[in-house]
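[1] no sequence for this one, just the structure:
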């Protein structure tokens, strides 16, 4: 009996780029495709392309939900900023579909493709297991639950994390490249962090610190329908689609182009050693080892962030002209994180008078003096979460730190009898401000001070015992 490959993205490498083609041709069967030369290599290229497309969905939408960015126009989701998250929202389904497609591609690769290709290497199988693990990590972090198979039972985040750990163990056993093994190890630390297992999280984070500048990035291809969408929203679009909260202005744009847009697509850093330090510091602070946590954070500044690249960029065209707000500060002004904060300088850049300096991997305004001054558990935890926000900006991580999760999509519900009514409700903690207040600010033109409506890191610490956040405390 012949079977046909339908709606599965198969990609081939062409001059180092992604070239996608859907195998909907009725003359191309599974049997024919699986006999092609180096089919594992071809399949892995397709999986990498799907990783890029999945990160696009995750980053664009979760950054909007969070307090990092707001939709300054109308092109993208119009309610995530509130935040309002409905199971019938098309973007909820798009995110879920992208993650599940990534999982299914990895599973097909491991169960079918590698068995058909005798030239498959251990390293290729390791990468497939790693991508499978990453799909389960995203499932657990971003959703209240997701099926673990087509039309299967809805698995809890903890169940997805368990599957991720199993896949990572298999990937680690097969991988021979030392840096790749460290990246897998750091992802394993992240999973244990998500599970609230401080002992295991610290163990694997410490192991990953063997390379203090560890970095794993996802590339994009603007010529073959796999561009970095967030770069488009932040920089490449002639209309400024997204705008950062003003206190994060100094970190924007993490992605940009200096040449032809399609040929200059910046990568996304989705595994980096900064996370190891942050996991350890949070575990130490949660256990009231405050001096140790301070040391870890200062080492993070000196040994990692200070050595990450900083570029000089002309951003004179940035006018925050999307239209939803017309009072965004366009010159250097002072900011206050909330109405009770002191005035701070250097957070909003003047892009009209000279080039700006942008951190392309990680940046923060937290200093060693700030860390030395943090002498209580709450003060240290505040800096940990502020640094997490600044370091991971534009990488799709902040929504999870806020304790927000998407529901199972309506499309899944209509096609999967295992979906229950409880699965259709988003997780939005009660302490999350509504009515777009997370992104709100006032700009006093007379005094030259911009004040944020809320300091969400302060809000997080004040609610540190809420079950949705601070995994080492709850």
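    Thanks, I have it. Predicted model, so just to flag it, every value in this text is computed and none were measured. Numbers count the residues shown, from 1 in each chain.

[2] please make it C-alpha for all contacts and neighbour counts, starting now.
    Will do.

[3] who touches the nearest residue to residue 355 once chain neighbours are set aside in this structure?
    Excluding its sequence neighbours, the residue lying closest to residue 355 (C-alpha to C-alpha, 6 or more residues apart in numbering) is residue 314, at 4.6 Å. Residues near residue 314 by C-alpha atoms under 8 Å, 6 or more residues apart in numbering: 351, 354-356.

[4] who's in contact with residue 7?
    22-24.

[5] return the member of those nearest to residue 241.
    The shortest approach to residue 241 among the contacts of residue 7 belongs to residue 22, at 30.6 Å (C-alpha to C-alpha).

[6] does residue 35 touch residue 116 like I think?
    Yes - with contact defined as C-alpha atoms under 8 Å, residue 35 reaches residue 116; the gap is 7.0 Å.

[7] same drill for the two, tell me which one is more crowded.
    residue 116 (18 against 12; other C-alpha atoms under 10 Å).

[8] ok, now how distant is the closest residue to the more buried one other than its chain neighbours from residue 121?
    Distance criterion C-alpha to C-alpha, 6+ apart; nearest residue to residue 116, sequence neighbours excluded, is residue 34 at 6.0 Å. To residue 121, residue 34 is 16 Å away according to C-alpha to C-alpha, to the nearest Å.

[9] compare the two and say which is more crowded by neighbours.
    Of the pair residue 34 and residue 121, residue 34 is the one with more neighbours under other C-alpha under 10 Å, namely 18 against 14.

[10] what sits against that one?
    Here residue 34 is in contact with 113, 116-117 (criterion: C-alpha under 8 Å, 6+ apart).

[11] same question, residue 135
    Contacts for residue 135 (C-alpha under 8 Å, 6+ apart) come out as 99-100, 102-103, 164.

[12] below is structure B, check it against A:
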């Protein structure tokens, strides 16, 4: 434990704007560190840094696994686009390590640091419990299972969710800031959603809707080693790295810079009121409360999405020229979600002739008319999941909606005798197209129509009783 904590202390004390500006001292020990003034404050800044680094790992890799983005050039995993997920993949280990590091930071902070610092406040304890809960949520949503302690038993997603609920209850009890308390409440709704507990998910989602514009974001620091990696891949890189599925082109880039790259790092929205509306709507649809669900989704559009910040951006350098595929549309062509779909406009933008509008928090092309026309359970479920995809794009949420989970990494297996053979196999539902099918499309330059090979939301509906998806249907 001392070796681990010494490593953490070095990271905590690295000079960094979002963490403070203390000097890195590799000779410091945990015993000495714990006697420093305001050690809880320093530890929390280190935990926030690890949140940023963990989100980088999660967002970059899960967006590639999903149908949201294709790796059109970068050295990031090209297997995840297939999707092929092996327990010996270095990216699998990097994601797992980041999440477990976040958990251990919070546990050490709560058990050791706060006891050493008599100035620790309840609000600081609340934030530590919140971060602990978030580490368990990521463990449960993204992995077949993960240990809950160093070399410990591999815990199921359900166990991680229960640990998250316990930590969130403690965070809510200690937190005095009303907005933060509401953010924790929304995260609790998300956990009950993950657990398939419709009754509790409804209660906490409804409570969180008290603030229709609730928002919690993770900041990044481009000057001191914690840049927003997804911003780099989407916008800042001189070569176009990640390309969105053409029907999602209008939502790209969610992160961008208009000034100096290092100084203009956009935050990630990881708790936002949109989720409360989407959870409630899915509960209602699953219970065949179709009229109520329509109202909830329309309120989401008017009361939340329409009021989120939209900026005008010059994106004329975007050429989708990464190199793995050279046929991405670059002008305002029509789109079909699959071969049987109608031709739709507004999904692919022409970035060369004028500025584009960028939805910085949430965007969707679902309209109130679309919602009114969806009069069956399947039609409304389809819209819920299409809206989840569009609203959460570039936030690392889509892979979970597709029912995909990572395996326990080979590194963990080699060091932890509790890892079983079953823990080493990724969860990829049988209905998921392979061979890069989720990212595939055809571009008919003669007719000016781009057609997706698969409409994954339609495929989800066709398989709605599968155990990996739709928590309230099964």
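    Nice, I can see it. Computed from a predicted structure; not experimentally measured.

[13] tabulate the contacts of residue 314 of the first structure (CSV), appending secondary structure, neighbour count and distance to residue 145 of the first structure.
    CSV is the format used below for the contacts of residue 314 of the first structure (DSSP: H, G, I helix; E, B strand; the rest coil; neighbours: other C-alpha atoms under 10 Å; distance: C-alpha to C-alpha, whole Å):
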residue, secondary structure, neighbour count, distance to residue 145 of the first structure
351, coil, 19, 43
354, coil, 13, 47
355, coil, 15, 45
356, strand, 18, 42
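
[14] still on that earlier bit, filter the contacts of residue 7 of the first structure down to the buried ones.
    Using 16 or more other C-alpha atoms under 10 Å as the burial test, the contacts of residue 7 of the first structure include residue 23 as buried.

[15] need the contacts of residue 7 of the first structure in TSV with secondary structure and distance to residue 241 of the first structure, can you?
    TSV is the format used below for these (DSSP: H, G, I helix; E, B strand; the rest coil; distance: C-alpha to C-alpha, whole Å):
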residue	secondary structure	distance to residue 241 of the first structure
22	strand	31
23	coil	34
24	coil	35
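
[16] which of the contacts of residue 7 of the first structure still touch in the second structure?
    Retained in the second structure (both residues aligned by TM-score structural alignment, their matches' C-alpha atoms under 8 Å) from the contacts of residue 7 of the first structure: not a single contact.

[17] before we move on, back to that, switch the contacts of residue 135 of the first structure over to TSV; also include distance to residue 6 of the first structure.
    As requested, the contacts of residue 135 of the first structure are exported to TSV (distance: C-alpha to C-alpha, whole Å):
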residue	distance to residue 6 of the first structure
99	18
100	15
102	15
103	16
164	27
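
[18] mind checking which of those residues are in helices?
    99-100, 102-103, 164 (DSSP state H).

[19] still on that earlier bit, ok, so of the contacts of residue 7 of the first structure, who is nearest residue 237 of the first structure?
    Checking those one by one against residue 237 of the first structure (C-alpha to C-alpha), the nearest turns out to be residue 22, at 28.2 Å.

[20] buried ones in stretch 31-41 of the first structure?
    Buried residues in stretch 31-41 of the first structure (16+ other C-alpha under 10 Å): 33-34, 38-41.

[21] number of nearby residues for the closest residue to residue 402 of the second structure other than its chain neighbours?
    Nearest non-adjacent residue to residue 402 of the second structure, counting by C-alpha to C-alpha, 6+ apart: residue 469, 6.7 Å away. When neighbours are counted by other C-alpha under 10 Å, residue 469 of the second structure registers 21.

[22] which of the three states applies to residue 469 of the second structure?
    State at residue 469 of the second structure, reduced to three classes by DSSP: H, G, I helix; E, B strand; the rest coil: coil.

[23] can you give me the helices for the stretch 101-250 of the first structure?
    Taking DSSP state H, counting those that start in this stretch as the test, the helices found in the stretch 101-250 of the first structure are 114-116, 122-142, 157-174, 178-195, 198-208, 229-231.

[24] deepest in the core, which of those is it.
    Highest mean neighbour count of these: helix 122-142, a mean of 25 (counted as mean count of other C-alpha atoms under 10 Å).

[25] what's the mean deviation for that helix versus the second structure?
    In this overlay with the second structure, the average offset of helix 122-142 of the first structure from its partner residues is 0.1 Å by mean C-alpha distance after the TM-score superposition for the first structure.

[26] gap between that helix and the chain center?
    Mean C-alpha position of helix 122-142 of the first structure versus that of the full chain (C-alpha atoms, centre = their mean, to the nearest Å) differs by 15 Å.

[27] how far away is residue 112 of the first structure from residue 120 of the first structure?
    12 Å.

[28] try residue 473 of the first structure
    44 Å.

[29] figure out the length between the terminal residues of stretch 358-368 of the first structure.
    Start-to-end span of stretch 358-368 of the first structure (C-alpha to C-alpha) is 20 Å.

[30] distance between that stretch and the chain's centre?
    17 Å.

[31] what residues in the second structure pair up with that stretch?
    Here stretch 358-368 of the first structure aligns to the second structure at residues 358-368, judged by TM-score structural alignment.

[32] got the contact list for the matching stretch?
    250-255, 269, 298, 301, 305, 308-313, 383, 387, 390-392.

[33] distance from the chain centre to stretch 34-49 of the second structure, please.
    That offset, for stretch 34-49 of the second structure, works out to 26 Å (C-alpha atoms, centre = their mean).

[34] how about that stretch, which residues of the first structure does it hit?
    Using TM-score structural alignment, stretch 34-49 of the second structure pairs with 34-49 in the first structure.

[35] ok, stretch 88-107 of the second structure next?
    Per TM-score structural alignment, the counterpart of stretch 88-107 of the second structure in the first structure is residues 88-107.

[36] buried residues of that stretch, list them for me.
    Buried-residue list, stretch 88-107 of the first structure, by 16+ other C-alpha under 10 Å: 88-89, 91-107.

[37] list the contacts for the residue nearest the centre of the second structure?
    Geometric centre of the second structure, nearest residue: residue 396, 2.6 Å, by C-alpha atoms, centre = their mean. Applying C-alpha under 8 Å, 6+ apart, we find residue 396 of the second structure in contact with 58-60, 62-63.

[38] lining up these with the first structure, which overlap?
    With both residues aligned by TM-score structural alignment, their matches' C-alpha under 8 Å as the criterion, the contacts of residue 396 of the second structure preserved in the first structure: 58-60, 62-63.
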